[in-house]
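Q: got a predicted structure here, sequence first:
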Amino acid sequence: MSVTNYPFELPALGYDYNALEPHIDARTMEIHYTKHHQAYVTNLNNAVKGTDLEGKSLDEIMRQSGLSMATRNNGGGHWNHTFFWKLLKNNGGDPTGDVATAINNSFGSYEEFKTQFTQAATTRFGSGWAWLCKQEDGSLQICSTANQDNPLMPDAQTCGGTPILGLDVWEHAYYLNYQNRRPDYINAFFNIINWDEVNRLYSGQ
């Protein structure tokens, strides 16, 4: 089985459930990973089975127009979460390298980036994601998507470009610890960003 090709499977998390405490608690991580993400994988396999999508990679499926709602929602859920887990590590610190330069050039400062990213994540009505995307000229843009949509989807309302950072703002990502305090969860996220992974994505590796 494969993370990126049918039949899809849950990817390895890469760290313990409690690795991101106190910013994300162990119980939330366990439920989020083993229940929510696993459900997207299971439902995506059911949606793709017996269709011409069986031979396509997850990236190819995400870039295809006219998907069924089951494939779009569960494929997006699988892609988004697989992307998200790699972006997290405790004591992430501040951005470095090319991404730090791009953030300063695009937003003026890291603090201004945080302000704009927080705004996008906070004002996403209902469930969805906030994204940082690299444009063709190397500049960065911030946007958000509803539900499990992502910037790869050709008909999603996004800033386009290549996603290099994303934040899950569905309530299941934070409610046990933060309840309705989404802004507190977003603020905590800045402590656990894996900037090495963001730099890798920015460089196209």
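A: Noted; the coordinates are in hand.

Q: contacts and neighbour counts: CA atoms only from here.
A: Noted.

Q: so where do the strands sit in this structure?
A: Listed in chain order, the strands of the chain (DSSP state E) span 128-134, 140-146, 162-168.

Q: so which residue of the protein lies furthest out from the middle?
A: In the chain, the residue that sits farthest from the middle, by C-alpha atoms, centre = their mean, is residue 50; the gap is 28.0 Å.

Q: which residues touch residue 68?
A: Contact analysis of residue 68 by C-alpha atoms under 8 Å, 6 or more residues apart in numbering lists nothing.

Q: here's the one I want to compare it with:
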Amino acid sequence: MAFTLPDLPFAKDALGPHMSAETLDYHHGKHHKAYVDKTNGMLAEKGLEGASLVEVIKTAKEKGDKGLFNNSAQIWNHSFFWQCLAPEGSTRPSGKLRDMIASDFGEEQNLLEKLATESVNHFASGWGWLVLNNGKLEITSLHDADTPVVHGMTPLLTIDVWEHAYYIDYRNERPRFVKTVLENIVNWDFVAQNLDGKGIERADQGARAKAHA
């Protein structure tokens, strides 16, 4: 069963002026789609036609198959990333998430600044992550296509710091891109939902993912 390019959970112009429709045309419509197409092209020869996306990622990691891992992990990373975004002002941290932010970071701005620092200072391509670890919020980053799927992490929020995420709207200004996204278009409802530990499933697709939906 081939994987598909998931639809964006918002209109292409819904994140403006912070993320343009043109960026989404390229980032989602070309870069993300390329990972889907390349992964699908490898499934048959790897004997993984019936596997879920998460199963493909884990198998590729275990076998040291870098090509399959990089492309399949990027499908998952991007699918998760789109769900982390929402139109400006549409969601705010609330309930348990708000309380955890206060407990672990003091205030929301401290969380945003620390996640921004981690993401901006991440060398070369990769992803900044807010994860849940032993009941506490933690910030980390992963290189290139690496993903929480293979590290036993509980992902809550991510920000893409590959240059293709921001070169149209921000040129080479990663700090401005990261700050703008984190302070304006985070889908805090999705972040809060992931406190249930099911974040990995929310970007999965394929046979087993559908069976457990």
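A: Perfect, thanks for sending it. Everything numeric in this text was worked out from a predicted model, so none of it was measured.

Q: need the TM-score between these chains.
A: Superposed pair, TM-score by TM-score structural alignment, normalised by the length of the first structure: 0.89. Supporting alignment: 194 aligned residues with a C-alpha RMSD of 1.5 Å.

Q: reformat the strands of the first structure as a markdown table; add mean neighbour count and distance to residue 205 of the first structure.
A: Formatted as a markdown table, the strands of the first structure follow (neighbours: other C-alpha atoms under 10 Å; distance: least, C-alpha to C-alpha, whole Å):
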| stretch | mean neighbour count | distance to residue 205 of the first structure |
| --- | --- | --- |
| strand 128-134 | 23 | 13 |
| strand 140-146 | 22 | 17 |
| strand 162-168 | 23 | 11 |
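
Q: so which of the ones you listed gets nearest residue 20 of the first structure?
A: strand 162-168 (14.6 Å; C-alpha to C-alpha).

Q: so that closest one versus strand 140-146, what angle?
A: 50 degrees (axes from the mean of the first three to the mean of the last three C-alpha atoms, to 10 degrees).

Q: off-centre distance for strand 162-168 of the first structure?
A: Taking the mean of its C-alpha atoms, strand 162-168 of the first structure sits 5 Å from the chain's own mean (C-alpha atoms, centre = their mean, to the nearest Å).

Q: cool, stretch 25-33 of the first structure as well?
A: Distance of stretch 25-33 of the first structure from the chain centroid (C-alpha atoms, centre = their mean) equals 16 Å.

Q: equivalent analysis for stretch 31-45 of the first structure, please.
A: 15 Å.

Q: map residue 148 of the first structure onto the second structure.
A: Taking TM-score structural alignment for the superposition, residue 148 of the first structure sits opposite residue 145 in the second structure.

Q: spatially nearest residue to the residue nearest in space to the middle of the second structure, not counting backbone neighbours?
A: Closest to where the C-alpha atoms of the second structure average out (C-alpha atoms, centre = their mean) is residue 81, at 2.9 Å. Spatially, and ignoring its direct neighbours in sequence, residue 81 of the second structure is nearest to residue 158 (5.9 Å; C-alpha to C-alpha, 6 or more residues apart in numbering).

Q: residue in the first structure paired with that neighbour?
A: For residue 158 of the second structure, the residue aligned by TM-score structural alignment is residue 166.

Q: so its match touches residue 129, yeah?
A: Yes. The pair residue 166 of the first structure and residue 129 passes the contact test of C-alpha atoms under 8 Å, sitting 6.6 Å apart.

Q: residue 175 of the second structure touches residue 120, doesn't it?
A: Yes. Contact criterion C-alpha under 8 Å: residue 175 of the second structure and residue 120 qualify, at 5.6 Å.

Q: can you give me the helices in the second structure?
A: For the second structure, the helices defined by DSSP state H cover 21-26, 33-46, 53-63, 66-83, 95-105, 108-121, 167-170, 174-184, 188-193, 207-211.

Q: nearest to residue 8 of the second structure, out of the ones you listed?
A: helix 66-83 (6.5 Å).

Q: output the contacting helices and strands for the closest one.
A: Helix 66-83 of the second structure sits against helix 33-46, helix 53-63, strand 154-160, with contacts defined as 3 or more C-alpha pairs under 8 Å, 6 or more residues apart in numbering; DSSP states H and E.
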